[in-house]
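# no sequence on this one, just coordinates:
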């Protein structure tokens, strides 16, 4: 089998890249060990985060660091066995999270975020997936006035610098908007620009159907079998249907990117933040009307098609270590006091891994030492948000077009000697 391009990984980034290449007349085959959007893209808060100009940094204040060191929070957890291998990454991540560095990173990250809604809208309309989308933002809620006022101050700065819109909510407004919330709140902050997704997996499947309507194919396969061949097409990967050859290949494997890149001699400082979710029913007909972050506790509630999805923060662990959903247990206990959650609707907690770089920006662009090899991974918490804009920009670069944004800040070369 031969094709113009093989895209390794059928998550939101790989799917979006494959669509944009197919639109440009390329024959494209997606290769994934599972179906479309069944790994990291399956489980998330379902947000297209137009407000997320500042990627999630590492805290610098002593109080937060001490709290995380105790390893008993909802928003962060770590495996002791993983720490020795993570220390070099965490030191660089902590350094880049400093005020000046984080400001500079945000300025480079902003073009990706600024185009996130428009590029998703293009694919949503093309795939007929509008019924999966809400366009009324999401909100943080606060239990104390101090946390509320600090968030309001930060929101003003963000709006002024990057044109992100928000609305401040009083405690009485929150009660009107969410009458089923059980705790007294000091106020809330609603980001009005983001869109929310009622079922991320269904959106991925809609994008896959659209890709297939363009002539693209999805086949099972093991990305680790990728090899560079001097004769023939240039790249070969094994599939159950036989070897698949292509002139170009895109590595869009998220947290599994190193299964390919290391074998080819590229050693990126890629770590993972694992996360968990669970769906719930509600008691006595209670309704959650909005996507809600309980900001001071560190968990998220989202009203999705399968029920109320509760998502946790970050777990620092080896990517393939067994599940340890202790954060979910902690979050569920607090969330039941916050909102009348009923039965669990999933047989077991879902777990996924977010691929992270120490400068919090993705790796997008041409591989420096191999012809026809391209990278698109490392989007951390914003994979769902940035998949379509990444896919368009990379497809444009691969076909020699002017890219919708400048992708130089995300080039692979920045991590390679």
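All right, it came through fine. Not measured: the values here are computed from a predicted model.

# hey, let's count contacts and neighbours off CA atoms from now on
Fine.

# in the stretch 201-350 of the chain, which spans are helices?
258-261, 326-338 (DSSP state H, counting those that start in this stretch).

# mean neighbour count for those - can I get that in a markdown table?
Output for the helices of the stretch 201-350 of the chain, formatted as a markdown table (neighbours: other CA atoms under 10 Å):
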| stretch | mean neighbour count |
| --- | --- |
| helix 258-261 | 18 |
| helix 326-338 | 17 |
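
# out of these, flag the one nearest residue 187.
helix 326-338 (14.4 Å; CA to CA).

# could you check how far that closest one is from the centre of its chain?
Averaged C-alpha coordinates place helix 326-338 at 22 Å from its chain's average position (CA atoms, centre = their mean, to the nearest Å).

# show me what that helix is packed up against.
Packing partners of helix 326-338 (3 or more CA pairs under 8 Å, 6 or more residues apart in numbering; DSSP states H and E): strand 271-282, strand 307-311.

# list the helices and strands the first one packs on?
Applying 3+ CA pairs under 8 Å, 6+ apart, one finds that strand 271-282 contacts strand 307-311, strand 314-316, helix 326-338, strand 341-344, strand 350-356.

# alright, now check it against this:
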């Protein structure tokens, strides 16, 4: 096969990688996008609640409440479970996560990510318009429900805290919840409505639409394995089914698989995964859900996807490729049926995915410290769908010598030594 060439190779065609490819392409780079699947958006980007969380300015940090931690340790909560066999592997990472979740460090992470969160929906709106898929972005916001007065009080505190950052989230009583989502049933202490986030009723489809835009603009898509990446003089080379590609620069955007490239190159960046599951269920009796709904105390989320009502779980700590567990969905689906009229399960089997996380809940974006031409764009934790386009812009500005619109220091790989 002939040797292929590009200015830049992007490894990974999830929301993060496709967005980086588009922003580099806009700036005149000849970009080759490579994924192990023959289409974009088949892994982590496929399975989530579809929320562009431009109002979620505080990262998902490790809890500091002793009682809550004890419940997690006993594996009793639907919000978080862990695979006991994998405990030795991820326990050291959990300790780093706990340390990074101190009030001061958590606030520092929130402030670092705030410019990205604020810009996230704007960047999606631009790409949705360019891709010509307005039906894949809805301005619905989303709703969080609280069953106990204690959990509602914590949520109200967060609403007050968020007002300092210009967010006007709304506290709802039971009557207001019923007015917004009339087909919900149950007793609630109250809820919080976040009006500004966007909703994507087909996250995997949106990644594919962005990839199609990349292709229409001359971008090339290849099927290949990121583990074949190697330095070749001043360039980089990677094998694909269509032949080897040589490029001056490579962007590592392989999400939870980024360690497969990092480790052979000698980088000890503490990447871990939080796994999650979803299944689609048909609504009954012509019931309609207007926006995603989080049943906060019971640890699951419902999202009105094009395919059906998506029931998504909380976090599972386990090895990325460990066998799937039905435990969280076994709890979530019966509870969801009591909240909203649900019929038959649509999917032949549940979907399992992995969120790539660093202890400080910030992605790694920027230049690889010891390898010229290698750039990082991974570790977006729960916000891969939200942040993909905005971090793609930030990275492209860094790579092309523009002045970045946000401070890049907090996202540098060097923060881990």
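Yep, it's here. Bear in mind the structure is a predicted one, so any value in this text is a computation, not a measurement.

# do you know the score for how well these two fit?
Scored against TM-score structural alignment, normalised by the length of structure 1, the superposed chains reach a TM-score of 0.97; 413 aligned residues with a CA RMSD of 1.1 Å.

# sorry, back to before: residue 174 of structure 1: which of the helices and strands packed on strand 271-282 of structure 1 is closest?
Short answer: helix 326-338, nearest of these by CA to CA, at 13.2 Å.

# how big is the offset of the closest one relative to structure 2?
Here the mean offset of helix 326-338 of structure 1 against structure 2 after fitting is 1.1 Å, by mean CA distance after the TM-score superposition for structure 1.

# which helix in structure 1 has the most residues?
In structure 1, ranked by residue count with DSSP state H as the criterion, the top helix is helix 145-162.

# what about the aligned residue in structure 1 for residue 214 of structure 2, how many residues close to it?
Mapped onto structure 1 by TM-score structural alignment, residue 214 of structure 2 lines up with residue 211. Neighbour count for residue 211 of structure 1, taken as other CA atoms under 10 Å: 28.

# what's the spacing between residue 211 of structure 1 and residue 13 of structure 1?
13 Å (CA to CA, to the nearest Å).

# ok, now residue 105 of structure 1?
21 Å.

# tell me the SS of the most centrally placed residue in structure 2?
The centroid of structure 2 falls nearest to residue 384 when counting by CA atoms, centre = their mean (2.7 Å). What DSSP: H, G, I helix; E, B strand; the rest coil gives for residue 384 of structure 2 is helix.

# the aligned partner of residue 81 of structure 1 in structure 2 and residue 76 of structure 2, how far apart?
Using TM-score structural alignment, the partner of residue 81 of structure 1 in structure 2 is residue 85. Remark: distance between residue 85 of structure 2 and residue 76 of structure 2 (CA to CA) = 17 Å.

# what helix or strand does the residue lying closest to residue 340 of structure 2 once chain neighbours are set aside sit in?
Spatial nearest neighbour of residue 340 of structure 2, chain neighbours left out: residue 184 (5.1 Å); criterion: CA to CA, 6 or more residues apart in numbering. Assessed by DSSP states H and E, residue 184 of structure 2 sits outside every helix and strand.

# residue 184 of structure 2 and residue 175 touch, don't they?
No: if you go by CA atoms under 8 Å, residue 184 of structure 2 and residue 175 don't touch, sitting 11.4 Å apart.

# more crowded one of these two?
Comparing residue 184 of structure 2 with residue 175 by other CA under 10 Å, the one with more neighbours is residue 184, at 20 against 12.
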